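Colleague: Generate a structure from the sequence data that follows.
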Amino acid sequence: MIKPEFWSIPGSALSANRLAEKKAALKQRLTDIATRFSDLRFATSLAAEDMVITDAIAKSKANIRLFTLATGRLHQETLEMTQTTENHYRISIAKAYPEDSDIQEFIDQYGMNGFYDGEEAKKACCGARKIKPLNAALLGADAWLTGQRREQSTTRVELNFEEHDDARGIAKFNPLFDWTESDIWAYIKQENVPIHPLHLKGYPSIGCEPCTRPVKQGEDIRAGRWWWLQSDSKECGLHVNK
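Modeller: Model (predicted):
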């Protein structure tokens, strides 16, 4: 049997001048946002886009606090990547954990892996492990950043640089909204940004371990997220404003 050929890190035809422009624009975006808001926070998944932002934050020295959602179901590689990133940039990444009572409530109703049963159960799991911890992590913040890009999925094609997060009543920024996948990897290669090990194993998008798998060449880059659900919307609810 022929093994399927999985997604691999793309090459880039981005010129040095064009990449320099992208880097300068990103640094300026972060600096401008940090000037406008006194308590700005960045939610990082440690995947490629978020590592680009992390690198730019560290080099610009913008006053932006980093945190990650420690869902309890992450790959071991992601846990190790958190430590790698902290060591590389000499920064601290706060961990937002779910409440034990919320996890138990989900298990009692759906079972430990009940999210495989359908959209409702999947949303309930993400609600307990991701959305509630995100809400807690953003308490007191004036604004927050994401690594979302328009090119990532059909649900993000109209993504803007600045939004208002109605659900949390704060500003929300997507500083890479107009970057391509090629832009991301050109930056990572030139700046020697640490790469999440799962990107080297066919994972273009990385979430919780049971809900993420490698993607075959030619598939949508988010096809490996919640692959058992027949839906064009590969979202967990973190970026739904209402």
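
Colleague: make it CA atoms for all contacts and neighbour counts henceforth
Modeller: Fine.

Colleague: and the most centrally placed residue in the chain, what is it in contact with?
Modeller: In the chain, the residue lying closest to the centroid (CA atoms, centre = their mean) is Ser45, at 4.3 Å. With contacts defined as CA atoms under 8 Å, 6 or more residues apart in numbering, Ser45 is in contact with Thr68, Leu69, Ile206, Gly207.

Colleague: Mind listing what's buried along the biggest helix by length in the chain?
Modeller: Secondary structure of the chain read by DSSP state H shows that its longest helix is helix 16-36. For helix 16-36, burial by neighbour count (16 or more other CA atoms under 10 Å) applies to Leu19, Lys22, Lys23, Leu26, Lys27, Gln28, Arg29, Leu30, Thr31, Ile33, Ala34.

Colleague: Surely Lys132 is in contact with Tyr97?
Modeller: No: if you go by CA atoms under 8 Å, Lys132 and Tyr97 don't touch, sitting 9.1 Å apart.

Colleague: quick one, longest strand in the protein?
Modeller: Longest strand of the chain, by residue count under DSSP state E: strand 64-69.

Colleague: That strand to helix 16-36, inter-axis angle?
Modeller: 100 degrees (axes from the mean of the first three to the mean of the last three CA atoms, to 10 degrees).

Colleague: so after strand 64-69, what's the next helix or strand?
Modeller: Sequence order places helix 76-89 as the next helix or strand after strand 64-69, per DSSP states H and E.

Colleague: So what touches the next helix or strand after that following helix?
Modeller: Toward the C-terminal end, the helix or strand that comes next after helix 76-89 (DSSP H and E) is strand 94-96. For strand 94-96, contacts defined as CA under 8 Å, 6+ apart pick out Leu66, Phe67, Thr68, Leu69, Ala70, Thr71, Pro133, Leu134, Ala136, Ala137.

Colleague: Could you also give me the structure for this second sequence? I'd like to compare it with the first:
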Amino acid sequence: MIFNYNSLAKEDYEQVNKELERKDSLEVLKWAYEKFGDKLVYSCSFGVEGMVLIDLISKVKKDATILFLDTDFHFKETYVLIEKVKKRYPTLNIELAKPEVTPEEQAKQHGDRLWERDPDACCNIRKMIPLERELSRYDAWISGLRREQSPTRANTQFVNQDNRFKSIKICPLIHWTEEEIWMYVKLHQLEYNELHDRNYPSIGCEYCTKPVAEGEDPRSGRWANSEKTECGLHK
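Modeller: Predicted structure coming up:
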């Protein structure tokens, strides 16, 4: 079977996922790198799932490419974590992808604090367009989506047709629970964003991420005070 976005039909994805359904995350990653090699990239936000995936990927392909969408609006804690990851995994190729416009240029073109007035537009400029540009260089990409994270992610498969980016999206962690993620982090003594210890279960840009109260939806701190729940990367 030829594995590229243009050649696979719905039935092909169903077949592949049936073949992988009893595989664990490491085996799914091995399958993905065997199929796509250097044409596979991991788009990582450096949340706690990202730390698990980076560690698993390092066991499969030591020189894998890890892509971070540097919106210029991330928490300082996120940038500190990236430097720690670079030191722990020196052979990984960690790339920071910037938007084509600086924050100052965006403010001049669209007005100040666009993320408050039109968060979709801000995400499009600083995330969607840069990721579309970067993914055009690859045949497939890896994501840390887990089914239990939200209703919009409940039907995610190991291998997904990504119509938004005309690509194939690999999600090795779909069956992991939050408890299992943290067990892995502690067992392997992985670095993680210290904001997780301050009630930030999901971490994005500083202006659009708030801490979450106990018992609230883990993603309720993203784009708080709006109906927005996703940046658009996984719609």
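
Colleague: on that earlier part again, distance between the longest strand of the first structure and the chain's centre?
Modeller: 11 Å (CA atoms, centre = their mean, to the nearest Å).

Colleague: for stretch 26-37 of the first structure, same thing?
Modeller: That offset, for stretch 26-37 of the first structure, works out to 19 Å (CA atoms, centre = their mean).

Colleague: Now render the buried residues of helix 16-36 of the first structure as CSV, adding distance to Met112 of the first structure.
Modeller: Putting the buried residues of helix 16-36 of the first structure into CSV (distance: CA to CA, whole Å) gives the following:
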residue, distance to Met112 of the first structure
Leu19, 45
Lys22, 43
Lys23, 43
Leu26, 41
Lys27, 42
Gln28, 44
Arg29, 41
Leu30, 39
Thr31, 43
Ile33, 40
Ala34, 40
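
Colleague: which residue in the first structure lines up with Ile129 of the second structure?
Modeller: When the first structure is aligned by TM-score structural alignment, Ile129 of the second structure is paired with Lys132.

Colleague: Roughly how far does that match sit from Leu74 of the first structure?
Modeller: Noted for Lys132 of the first structure: a distance of 16 Å to Leu74 of the first structure, by CA to CA, to the nearest Å.

Colleague: OK, contacts around the equivalent of Glu230 of the second structure over in the first structure?
Modeller: When the first structure is aligned by TM-score structural alignment, the residue opposite Glu230 of the second structure is Glu235. Contacts for Glu235 of the first structure (CA under 8 Å, 6+ apart) come out as none.

Colleague: What about the aligned residue in the second structure for Ala96 of the first structure, how many residues nearby?
Modeller: Alignment note (TM-score structural alignment): Ala96 of the first structure maps to Ala97 of the second structure. Look at Ala97 of the second structure: counted by other CA atoms under 10 Å, it has 17 neighbours.

Colleague: Same check on the one 5 residues further on?
Modeller: By other CA under 10 Å, the residues close to Thr102 of the second structure number 13.

Colleague: same question, Gln217 of the first structure
Modeller: Using other CA under 10 Å, Gln217 of the first structure is surrounded by 13 other residues.

Colleague: Trp227 of the first structure versus that one, what's the distance?
Modeller: Between Gln217 of the first structure and Trp227 of the first structure the distance, using CA to CA, works out to 15 Å.

Colleague: And the longest strand of the first structure against the second structure, how far off on average?
Modeller: Mean deviation of strand 64-69 of the first structure relative to the second structure after superposition (mean CA distance after the TM-score superposition for the first structure): 1.2 Å.

Colleague: Where does that strand end up in the second structure?
Modeller: So strand 64-69 of the first structure sits over residues 64-69 in the second structure, by TM-score structural alignment.

Colleague: One more: stretch 141-148 of the first structure?
Modeller: Against the second structure, stretch 141-148 of the first structure falls on residues 138-145 (TM-score structural alignment).

Colleague: any idea how far the matching stretch is from the chain center?
Modeller: Per CA atoms, centre = their mean, the centroid offset for stretch 138-145 of the second structure relative to its chain is 8 Å.

Colleague: ends of it, how far apart?
Modeller: With CA to CA as the measure, the first residue of stretch 138-145 of the second structure is 19 Å from its last.

Colleague: Repeat that for stretch 218-231 of the second structure.
Modeller: 15 Å.

Colleague: Show me what counts as buried in that stretch.
Modeller: Across stretch 218-231 of the second structure, burial judged by 16+ other CA under 10 Å covers Pro218, Arg219, Ser220, Gly221, Arg222, Trp223, Ala224, Cys231.

Colleague: Repeat that for stretch 38-56 of the first structure.
Modeller: Neighbour counts over stretch 38-56 of the first structure (16+ other CA under 10 Å) mark 39-56 as buried.

Colleague: Now Leu233 of the second structure: closest residue in space that isn't a chain neighbour?
Modeller: Excluding the flanking residues, the one nearest Leu233 of the second structure by CA to CA, 6 or more residues apart in numbering is Met128, at 6.6 Å.
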